[in-house]
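Novice: Output the structure for:
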Amino acid sequence: MRSRNGECAAELQTAAGLFNPQLVQMLLELNREIGSDVFIAANAYDLNMDFVTNPRAYGFVTSQVACCGQGRFNGIGLCTILSNLCPNRDIFAFWDPFHPTERANRIIVSTIVTGSTKYMNPMNLSTIMAMDSLV
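Specialist: From the prediction side, this is the model:
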């Protein structure tokens, strides 16, 4: 949306980028008050941005064109019967202007389960589940 060459809208990216650091700080404070790591934050924004800046590292051909939509980059509207549809959704990072493809979502979920603190804070889901099973 609002793009002439496939880039993300700067003001929307700035707003999204401000959210996760504040969420992590809030959850760290809540965990400190409780005295245990009860809450974890998943930073899907940074992972999505990794898809955007380096789609080939994840096996995607592009992040600038959505698989299904209208307009030059399929960045207008949601996927409808009138949309352009890509021939292979597995090589696209985004399904429509807003949502990752199924393959991208699988990468996101895998990162939530086993990822580093770059994306998961204070720990990933498998670590907190293992800790919970010891209790």
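
Novice: Going by C-alpha atoms from here, please, whenever you check contacts or count neighbours.
Specialist: Will do.

Novice: tell me which element Glu33 is part of?
Specialist: Taking DSSP states H and E as the criterion, Glu33 maps to helix 10-34.

Novice: Distance from that helix to the middle of the chain?
Specialist: 15 Å (CA atoms, centre = their mean, to the nearest Å).

Novice: mind listing what's buried in that helix?
Specialist: Burial within helix 10-34, assessed by neighbour count using 16 or more other CA atoms under 10 Å, is assigned to Asn20, Leu23, Val24, Leu27, Leu28, Asn31.

Novice: and for comparison, fold this next one:
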Amino acid sequence: MGCVPAELALRSRNGDCDVELERAASLYNPQLIEMVKVLNKEIGADVFIAANAHLMQMDFVTNPGAFGFVTSKVACCGQGPYNGVGLCTPLSNLCQNRDLYAFWDPFHPSEKASRIIVQQILTGSNEYMHPMNLSTVLAMD
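Specialist: Okay, the predicted model is just below:
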């Protein structure tokens, strides 16, 4: 949350993620996993799964080059610092190749980044998915 171009434009002077928003995001997922554990225990089966999309996104935010991105700080389409101000409109700055950007607009991952997140939801480890990934759930069905 604190690393999207909109928050960088609003809160950052040097391109660093907002510490408070990142802390809030880091508190959410462990609580979600605990809630899913409780619900699954009450039902008696692993019916619910939790996806840590924040952690998935942080992989390419902290190391964009490993995923083929040139940046995770600047949006492909936007205005102002980090292209993080306003909506993507005909007046916005637009990158030449959206596959090189982790973020499409000030808030949303690019199509390529979204594919990475979906792949983790389908086949990711327990680091990202709890208690199992979606492929495992579908194989059981």
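
Novice: Can you calculate the TM-score here?
Specialist: The TM-score (TM-score structural alignment, normalised by the length of the first structure) is 0.93; 132 aligned residues with a CA RMSD of 1.0 Å.

Novice: what range in the second structure does whichever helix or strand comes after the helix holding Glu33 of the first structure sit on?
Specialist: With elements assigned by DSSP H and E, the helix or strand that comes after helix 10-34 of the first structure is strand 41-42. Using TM-score structural alignment, the residues of the second structure aligned to strand 41-42 of the first structure are 50-51.

Novice: once the two are aligned, what's the mean deviation for that stretch against the first structure?
Specialist: Superposing on the first structure and averaging over aligned pairs (mean CA distance after the TM-score superposition for the first structure), stretch 50-51 of the second structure comes out at 0.6 Å.

Novice: Translate Arg23 of the second structure into the numbering of the first structure.
Specialist: Match for Arg23 of the second structure (TM-score structural alignment): Thr14.

Novice: show me where the first structure has strands.
Specialist: 41-42, 68-69, 84-85, 120-121 (DSSP state E).

Novice: Can you name the two of the buried residues of helix 10-34 of the first structure that sit furthest apart?
Specialist: Farthest apart among those by CA to CA are Asn20 and Asn31. That separation is 16.1 Å.

Novice: now what about stretch 71-78 of the second structure, what contacts it?
Specialist: Here stretch 71-78 of the second structure makes contact (CA atoms under 8 Å, 6 or more residues apart in numbering) with 3-5, 8, 15, 60-62, 64-65, 82-89, 92-95, 98, 100-106.
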